[in-house]
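> predicted model, plus sequence, below.
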Amino acid sequence: MAQATTLPRNEGGISAAVQTLSERFGDRLQTGQALREQHGHTTTWIENQAPDAVVFPTSTAEVAEIVKICAELGVPVIPFGTGTSLEGHVNAPAGGICVDMMRMDQILAVHAEDLDVVVQPGVTREQLNTYLRDQGLFFPIDPGANASLGGMTATRASGTNAVRYGTMKDNVLSLEAVMADGTIIRTASRAKKSSAGYDMTRLLVGSEGTLGLITEITLRLQGIPEAIRSARCSFRTVDEACRAVMTVIQYGVPVARIELLDEMSVRAANQHSGLDLPELPLLLLEFHGSEAGVLEQSEIFAQIAEEFGGFDITATSTAEERSKLWQARHDMYWAGLGLRPGAKGISTDVCVPISRLADCVTTARAKAEDMGLIAPMVGHVGDGNFHALLLIDMDNAEERAKADDYVGWLNNLAISMEGTCTGEHGIGQGKRPYLLRELGETTRFMAAIKAALDPDNILNPGKILSDG
């Protein structure tokens, strides 16, 4: 089982910080055990490490005040969004203060003519897109969960639309952040490009709260497409489905989404969402553009899919039918749990070059079967990223050990294929050993950056880097 890091506690500093913050924030600082445990645990199998208190700021100035108090006392600060992370990102291995950003939930400015928006970190992606809909705009990054945009930025989130629209690093123009000493900085302007000095924006994107607390985000927007068309296609094997994906990408078909569900995942989706899909590997696709464009793209896909044995190919532009399919995809975590009621779902992800995707997925599938693990797999396969959901009896030590071995094996397999141990889950606590194997000496320079920006190691300690 992935191990949570334990770091030394500053008991005196923590006690003083809780007292000072309680006097300053009143009932916006909470120390109840249930709330603290909620903020030290997300959808992960890593041990819960609760903070000593949770504080709810409503402004950048308040976040800066919290950080300054904690910095003076040498107390850890852990940022929290909606709690949908998977690798122990919000655990408090040295205790400390959790800063819950969800009351900072204002959409501050929409610049429709410039296709950008300025938001506070507690705004969720669904909230933002509901707000933008009447203006013909949307924010495309869709990790499935209704995550906060601050959390998505901090973890460099991705999702189903990444094959066309990129990840968070491609869609964040500028950040406001509170650094380890309480200083408030802005990393860039609203200009669409800049060569002004170091790229501090992308340094903070994906830093998981270890370099600064993000308090404001300027995001790229997209116009809502004139037409959207979805398609699905079944295959006899995962290998055939993956090779069809590789060909679609190599042909330059501008798909917005291209998702793989293996046969276990399709069975789970049928049970959970009331579908009647063939229980075989399935590709789900979505095309954005003009009416003529999306029709042409879906026809090209159908031709390619048939070359690789694809069948039961259907396409639709009907919003209701599209939504039903994509909701089933987004519900896969909960659907997967239905394959083994009472089991805990352990989700892990890797990403490899498109040319290695078929080999990686089929090898991963065979390994799970050899180990006797129930592990439905889904993937954002248009960019080589896929996920395995291991269904484990957490009271069974042998099963836990098997799951741990499998996760390690899969991460190492991806790295051996010139891929990465995480396409979008981030490092947190759970994937730190694999980061060192993947990047080697580069992690030493990451540690140097961390030490320079946070010399007392108070910002989300124990995450990303193996030395805590």
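The structure has been received and is ready for your questions.
> going forward, measure contacts and count neighbours with C-alpha atoms only.
Fine.
> quick one, helices of the stretch 301-450 of the chain?
With DSSP state H, counting those that start in this stretch as the criterion, the stretch 301-450 of the chain has helices at 319-330, 332-337, 357-370, 397-416, 432-439, 442-453.
> and stretch 452-464, how far out from the chain's middle?
21 Å (Cα atoms, centre = their mean, to the nearest Å).
> ugh, typo on my part, it should be stretch 120-135
Distance, centroid of stretch 120-135 to centroid of chain: 18 Å (Cα atoms, centre = their mean).
> with stretch 183-190 instead?
24 Å.
> start and end of it, how far apart?
21 Å (Cα to Cα, to the nearest Å).
> what does it contact?
By Cα atoms under 8 Å, 6 or more residues apart in numbering, the residues outside stretch 183-190 that reach it are 60, 64, 173-179, 199-201, 218.
> narrow the residues you listed to those in strands?
Per DSSP state E, strands hold the following members of the contacts of stretch 183-190: 173, 174, 175, 176, 177, 178, 218.
> are any of these buried, and which?
Neighbour counting by 16 or more other Cα atoms under 10 Å classes 173, 174, 175, 176, 177, 178, 218 among these as buried.
> which residues does the first one contact?
The one in question is residue 173. For residue 173, the contact set (Cα under 8 Å, 6+ apart) comprises 188, 189, 190, 191, 192, 201, 217, 218, 219, 220.
> returning to that earlier point: distance to residue 40 added to the contacts of stretch 183-190, as JSON lines?
Output for the contacts of stretch 183-190, formatted as JSON lines (distance: Cα to Cα, whole Å):
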{"residue": "60", "distance to residue 40": "23"}
{"residue": "64", "distance to residue 40": "22"}
{"residue": "173", "distance to residue 40": "30"}
{"residue": "174", "distance to residue 40": "29"}
{"residue": "175", "distance to residue 40": "25"}
{"residue": "176", "distance to residue 40": "25"}
{"residue": "177", "distance to residue 40": "22"}
{"residue": "178", "distance to residue 40": "21"}
{"residue": "179", "distance to residue 40": "22"}
{"residue": "199", "distance to residue 40": "31"}
{"residue": "200", "distance to residue 40": "28"}
{"residue": "201", "distance to residue 40": "27"}
{"residue": "218", "distance to residue 40": "28"}
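> please compare the first structure with the one that follows:
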Amino acid sequence: MDDLLRQRVSTTLQALLGDRVTDQPEIRKQHGTGFSYHPCQPPDWVVYPQTTEEIAAIVRLCQEHQLPIIPFGAGTSVEGHVLALKGGVCIDLQLMNQILEVDAANRCATVQAGVTRNQLDAWLEGSGFFFPIGPGVNATLGGMASTRASGTNAVRYGTMKDNVLSLKVVLPDGQVIKTGSKARKSSTGYDLTRLYIGSEGTLGILAELTIKLHSYPEAIYAAVCSFPDVEAAVNTAIQTIQAGVAIAKIELLDALMMQAVNRYSGLGYPEKPTLFLEFHGSPAEIEGQIQRVQAFASRFGGTDLIWEQEEAARLKLWQARTDAAPAALAMVPGSSMMSTDVCVPISRLAQCIVDTQADLAETGLFAPILGHVGDGNFHLTIPIDPASPGQFEKAKALNERLVHRALALEGTCSGEHGIGIGKLAYLAQEHGVALDVMRAIKNALDPNNLMNPGKLLPPVGPDLR
């Protein structure tokens, strides 16, 4: 970019946003990394709009000068979604953080895209409602929709695609559209809301979301149960789901992860593969669910079963799950984290995890397993020691084998992390000719390839264009 163009763009952005635009190197660096293990690639500018109209004006300016546009929520994605591969303008939505409406009668809320899940949780406290999607970090609602996020409640309440009713989107040409409505169903044309959920900023910028709210459960029970091996724990989860038990959460931590959280949080759980469970409903409903799960756990050797109903006790019980990622990192001081993510049909989950454990044993890597096993999704948390030559390459090779294993079992290369740049190599194997349909949509909506270029879709030749 020549100096004259840079000065012209800077002047126009400052006229539009005042001091809400910066090209300071440190801030640009912060916006070119996220939680990703990929090398930092900063944008040329970072801007902070406060309204949908300001986003649209920024996008029109970028179109005029052919500048790449990278939406930015909380920067918590792990597959390189926010890297500015070709420079350009990073649109940070943190100031678009207004909860515009809570419509109790229709059990929904409308929020700006920069509202974080913790902010929404605090707002809803005491209202009788909650929003069930909770990734392990304080992500923005816009970012969660853009990556089709899920989390621990997905087995009962679904993912973001199941909990967004409508969107306000700024298109690549600066137009603003609204997709969907508050109606719980519609048969009017293409489902544009679902098109944008999971699009990772490649088709437009999410400015507002109308999301479903759920009634707070009458009662909540939580439990932990240890097992002799991972296969026994996973088989208990499989039986629970196949039997139709309406469980809210069913999470797996393997023995290594239990060891890590015990050290990190000062807990005293058995260092064995462990299921963390949570049940929502009336006391009578939960009692029946508990009895069935207890029977499944006993069948597979489950022991040390602990049940909690009081909120403080439940929160303490779940502390191990909450602390899993930082606990794994703490086992290798000074390390950075590489987190994998695959999802397979529930009937193939035990096979996939057991085969992955065997693979891990051969590599010698320290990589605890954490799984949303109720929906077939699990992760390896791999602390990368910068002082250990070749460890990163070994971890990447392990991740590649894991992905191919999941795809061979009729699964997916990502259950909730998304693609970014980290999983581009696997899209052709997973989707085949359907990739051409995705590229046709991208080319139709963003013919100049300015919206988060290089993400989500594998390149054809030297460029996506």
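Received it, and whenever you're ready, just let me know what you need. This is a predicted model, so every value here is computed, not measured.
> kindly provide the TM-score of these chains.
After superposition, the two chains reach a TM-score (TM-score structural alignment, normalised by the length of the second structure) of 0.97; 460 aligned residues with a Cα RMSD of 1.2 Å.
> related to what we said a few turns ago, most tightly packed of the helices of the stretch 301-450 of the first structure?
Among the helices of the stretch 301-450 of the first structure, ranked by average contacts under mean count of other Cα atoms under 10 Å, first place goes to helix 332-337 (a mean of 21).
> corresponding residues in the second structure for that helix?
Alignment of helix 332-337 of the first structure against the second structure: residues 324-329, by TM-score structural alignment.
> still on that earlier bit, okay, the helices of the stretch 301-450 of the first structure in TSV with distance to residue 23 of the first structure next?
Below are these laid out as TSV (distance: least, Cα to Cα, whole Å):
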stretch	distance to residue 23 of the first structure
helix 319-330	42
helix 332-337	41
helix 357-370	53
helix 397-416	44
helix 432-439	37
helix 442-453	29
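> quick one: which of those is nearest residue 244 of the first structure?
Smallest distance to residue 244 of the first structure across the helices of the stretch 301-450 of the first structure (Cα to Cα): 9.6 Å, for helix 357-370.
> contacting residues around the most centrally placed residue in the first structure?
For the first structure, the residue nearest the mean C-alpha position is residue 157 (4.0 Å; Cα atoms, centre = their mean). By Cα under 8 Å, 6+ apart, residue 157 of the first structure lies in contact with 141, 143, 167, 168, 206, 424, 425.
> let me know the closest of those to residue 311 of the first structure.
Nearest member of the contacts of residue 157 of the first structure to residue 311 of the first structure, counting by Cα to Cα, is residue 143, at 28.1 Å.
> and for the closest one, nearest residue in space, chain neighbours not counted?
residue 159 (4.0 Å; Cα to Cα, 6 or more residues apart in numbering).
> over to residue 249 of the first structure?
residue 382 is the one closest to residue 249 of the first structure (Cα to Cα, 6+ apart), at 6.9 Å.
> against residue 153 of the first structure, how distant is the one you found?
Taken as Cα to Cα, the span from residue 382 of the first structure to residue 153 of the first structure is 21 Å.
> ok, now residue 257 of the first structure?
20 Å.
> of the two, who's got more company?
Ranked by neighbour count (other Cα atoms under 10 Å), residue 257 of the first structure and residue 153 place residue 153 first, with 27 against 23.
> how about the more buried one, what does it touch?
168, 169, 172, 205, 206.
> so what corresponds to the residue nearest to residue 249 of the first structure in the second structure?
Residue pairing (TM-score structural alignment): residue 382 of the first structure is matched to residue 374 of the second structure.
> neighbours of that match, how many?
For residue 374 of the second structure, using other Cα under 10 Å, the count is 29.
> what does residue 282 of the second structure give?
12.
> just give me the match in the first structure for it.
By TM-score structural alignment, residue 282 of the second structure lines up with residue 290.
> equivalent analysis for residue 425 of the second structure, please.
By TM-score structural alignment, residue 425 of the second structure lines up with residue 433.
> residue 399 of the second structure matches what in the first structure?
Alignment note: residue 399 of the second structure maps to residue 407 in the first structure; criterion TM-score structural alignment.
> which ones are touching its match?
residue 348.
> so residue 131 of the first structure: helix, strand or coil?
helix (DSSP: H, G, I helix; E, B strand; the rest coil).
> ugh, wrong one, I meant residue 275 of the first structure
Applying three-state DSSP: residue 275 of the first structure is coil.
> wait, it sits on residue 268?
No - if you go by Cα atoms under 8 Å, residue 275 of the first structure and residue 268 don't touch, sitting 9.6 Å apart.
> higher neighbour count, those two?
residue 268 (27 against 15).
> whatever residue of the second structure lines up with that one: what's it in contact with?
Matched by TM-score structural alignment, residue 268 of the first structure corresponds to residue 260 in the second structure. Shown in contact with residue 260 of the second structure (Cα under 8 Å, 6+ apart): 324, 327, 328, 330, 331.
> neighbours of the last one, how many?
By the criterion of other Cα under 10 Å, residue 331 of the second structure has 17 neighbours.
> in what helix or strand does the nearest residue to it once chain neighbours are set aside lie?
Using Cα to Cα, 6+ apart and skipping residues adjacent in sequence, the residue nearest residue 331 of the second structure is residue 260, 6.5 Å away. Assigned by DSSP states H and E, residue 260 of the second structure falls within helix 255-265.
> quick one: average offset of that helix versus the first structure, please.
By mean Cα distance after the TM-score superposition for the first structure, the fitted helix 255-265 of the second structure averages 0.8 Å away from its aligned residues in the first structure.
> return the distance of that helix from the chain's centre.
The answer for helix 255-265 of the second structure is 23 Å, by Cα atoms, centre = their mean.
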